[in-house]
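Asker: What follows is a predicted structure for the sequence shown.
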Amino acid sequence: MLHTTFAKAKEQEACIESYRKMAKSLGGVTKYGKDTPIPLDKILEVCGLQDTIWSLRCTIEPSKNTLIEFACQCAEHVLHFYEDKYPNDNRPRKAIEAARVCITDKSQDAARAARAAWEVAWDAAGAAWDAWEVAWDAARD
């Protein structure tokens, strides 16, 4: 999983409010450790999506598979907005599932799944654009 540290966040001049919120949730910087890895999913849980995306600038050398998994988790985090608006459109969910298959299965079937995922993802991208507006409106409420 992607992770950062308090030291890296401070080095990149993290927002004081979010830095303190994260520190409080982990029992303080001194207790937790300034160089102890903080998983980005924990940042997502405590500080929200915007701070998690910001945290990508100070992550510690992620692999391609780690980045794909993180993208899947971010997509899942907001997927319910889309599914509420378009309950019969399962393309985004299928794209997430196909991306995960590509991470775990290195066989020829995975290569075929990757090609199929590309097609589903392309269709889902158009649908996601529509969902962005729904999510934006929900975030402002």
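Answerer: Everything's here; your move.
Asker: going forward, measure contacts between C-alpha atoms and count neighbours the same way
Answerer: Will do.
Asker: in stretch 98-116, what counts as buried?
Answerer: For stretch 98-116, the buried set under the neighbour-count rule, 16 or more other Cα atoms under 10 Å, comprises 98-102, 110, 113-114.
Asker: In addition, the following structure is provided for comparison:
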Amino acid sequence: MKGNPVPEPRRTALATALFAALTLSAGCEVDIDPGAIPVPVSIAPIPSASAGQPKYVCTAIYKILTDGAVRLATDDRDRLRDAFTTMSTAVAAAGRVSTEPAQRDAATAISESLSRGAQSPDPVAYRDGEFATIGQRLDDTCV
């Protein structure tokens, strides 16, 4: 290996980091172009040619259930009912686009269960019981 053993991109990154650290420690202000900052990673499904395919639908439904679970950290029955209703509607919509009949059926069953949870006289019991395993109904359809 001739010359400097550090590859060019690393040398540039190191030099930039050192310059920024020295400049900031000297009390100078550094303007950074917003386009130079990488976009944050999102796990949200993005509409694409794969929309409707089993893995895409599973990702969408699991995301709905996971995001909805965050809203269930309450014992307020009205808030729980609202969360279950919202999830039921979203799961039904996501399931309808599936190209797999068994997956559509599983999504419908999940949506109906969430709807029953929303209408339950004790949505806390539904949250602590059936909701904990509701996503498993979809597992076998995610091929």
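Answerer: Yep, it's here. From a predicted model like this one, the values you see are computed outputs, not experimental measurements.
Asker: care to give me the TM-score?
Answerer: Superposed pair, TM-score by TM-score structural alignment, normalised by the length of structure 1: 0.34. Supporting alignment: 66 aligned residues with a Cα RMSD of 3.8 Å.
Asker: hmm, back to that, dump the buried residues of stretch 98-116 of structure 1 into TSV; add distance to residue 23 of structure 1 and secondary structure as well.
Answerer: Formatted as TSV, those follow (distance: Cα to Cα, whole Å; DSSP: H, G, I helix; E, B strand; the rest coil):
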residue	distance to residue 23 of structure 1	secondary structure
98	35	helix
99	33	helix
100	31	helix
101	35	helix
102	35	helix
110	40	helix
113	41	helix
114	39	helix
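Asker: Specify which member of those is nearest to residue 43 of structure 1.
Answerer: Proximity of those to residue 43 of structure 1 was ranked by Cα to Cα; the top entry is residue 100 with 21.6 Å.
Asker: That closest one contacts residue 69, doesn't it?
Answerer: Yes. Here residue 100 of structure 1 reaches residue 69: they are 6.9 Å apart, a contact under Cα atoms under 8 Å.
Asker: so what's the most centrally placed residue in structure 1 up against?
Answerer: The residue lying closest to the centre of structure 1 (Cα atoms, centre = their mean) is residue 74, at 2.8 Å. By Cα atoms under 8 Å, 6 or more residues apart in numbering, the contact list for residue 74 of structure 1 reads residue 49.
Asker: What separation do you get for it and residue 30 of structure 1?
Answerer: Residue 74 of structure 1 sits 29 Å away from residue 30 of structure 1, taking Cα to Cα, to the nearest Å as the criterion.
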